[in-house]
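S.K.: just to be clear, the model below is a prediction. Sequence and coordinates:
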Amino acid sequence: MVMQMTVVDDRFIAYRVRVELSRQKRTQRWLARQLDEQPMWLNRRLVGEDLVPFTVTEIARVAQALGVDVLVFFPPASMEREAV
């Protein structure tokens, strides 16, 4: 049995978090407060060329704060790229 691994681009997760914030008409500052983090902490994960990747725990915290399923931050299976 061969296990397949998928690669999720950090930029995709950041994009999906920004989309969800926009959909809910929330700001990055609001989300940072909900997470008990500094706005710069969140900004470094959402904006710029040198994104700091979210950890799995951080993604779960973001989903909980926004009241969404964590899967909204990941691409549908049809979009996933296989890792070699």
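M.R.: Right, received. Where do you want to start?

S.K.: rest of the way, CA atoms for contacts and neighbours
M.R.: Noted.

S.K.: I'd like to know which elements the top helix by length along the chain is packed against.
M.R.: For the chain, the helix with the greatest residue count under DSSP state H is helix 10-23. Judged by 3 or more C-alpha pairs under 8 Å, 6 or more residues apart in numbering; DSSP states H and E, helix 10-23 is in contact with helix 39-46.

S.K.: want to compare, so here's the second one:
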Amino acid sequence: MANIFSGEFIEAMNIRNLLEIENIEVFTVNEYMSSIEPWVVSPGGFKPLILQVNDEDFEKAKIVVEDYRSGKLEVGK
């Protein structure tokens, strides 16, 4: 398993959806606690939710995340 993203709940769910559209299995770490008490799972509550993918999907997932961050991919378009 490899961490592919860490951040706030809403953005993480957007990225998770984009990854799943590409048939990449995504695992969510701290999904519930990041919403309830983010400061408990990360210092200062900063980037509390972590998305992980299988090692063999990492490169493909990395491209999806980079495209999302650069504005090439948007949820709902």
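M.R.: Looks like it came in fine. Computed from a predicted structure; not experimentally measured.

S.K.: report the TM-score for the pair.
M.R.: Remark: TM-score between the superposed chains equals 0.36 [TM-score structural alignment, normalised by the length of structure 2]; 48 aligned residues with a C-alpha RMSD of 3.8 Å.

S.K.: helix or strand next in line after the longest helix of structure 1, which one?
M.R.: Next along the chain after helix 10-23 of structure 1, taking DSSP states H and E as the criterion, comes helix 28-34.

S.K.: just checking, what packs against that next one?
M.R.: Contact analysis of helix 28-34 of structure 1 by 3+ C-alpha pairs under 8 Å, 6+ apart lists helix 39-46, helix 56-66 as its packing neighbours.

S.K.: what residues of the shortest one count as buried?
M.R.: Of the residues in helix 39-46 of structure 1, those buried under the neighbour-count criterion (16 or more other C-alpha atoms under 10 Å) are 39, 42-46.

S.K.: picking that back up, can you put the helices and strands packed on helix 28-34 of structure 1 in CSV and add distance to residue 10 of structure 1?
M.R.: As requested, those are exported to CSV (distance: least, C-alpha to C-alpha, whole Å):
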stretch, distance to residue 10 of structure 1
helix 39-46, 9
helix 56-66, 11
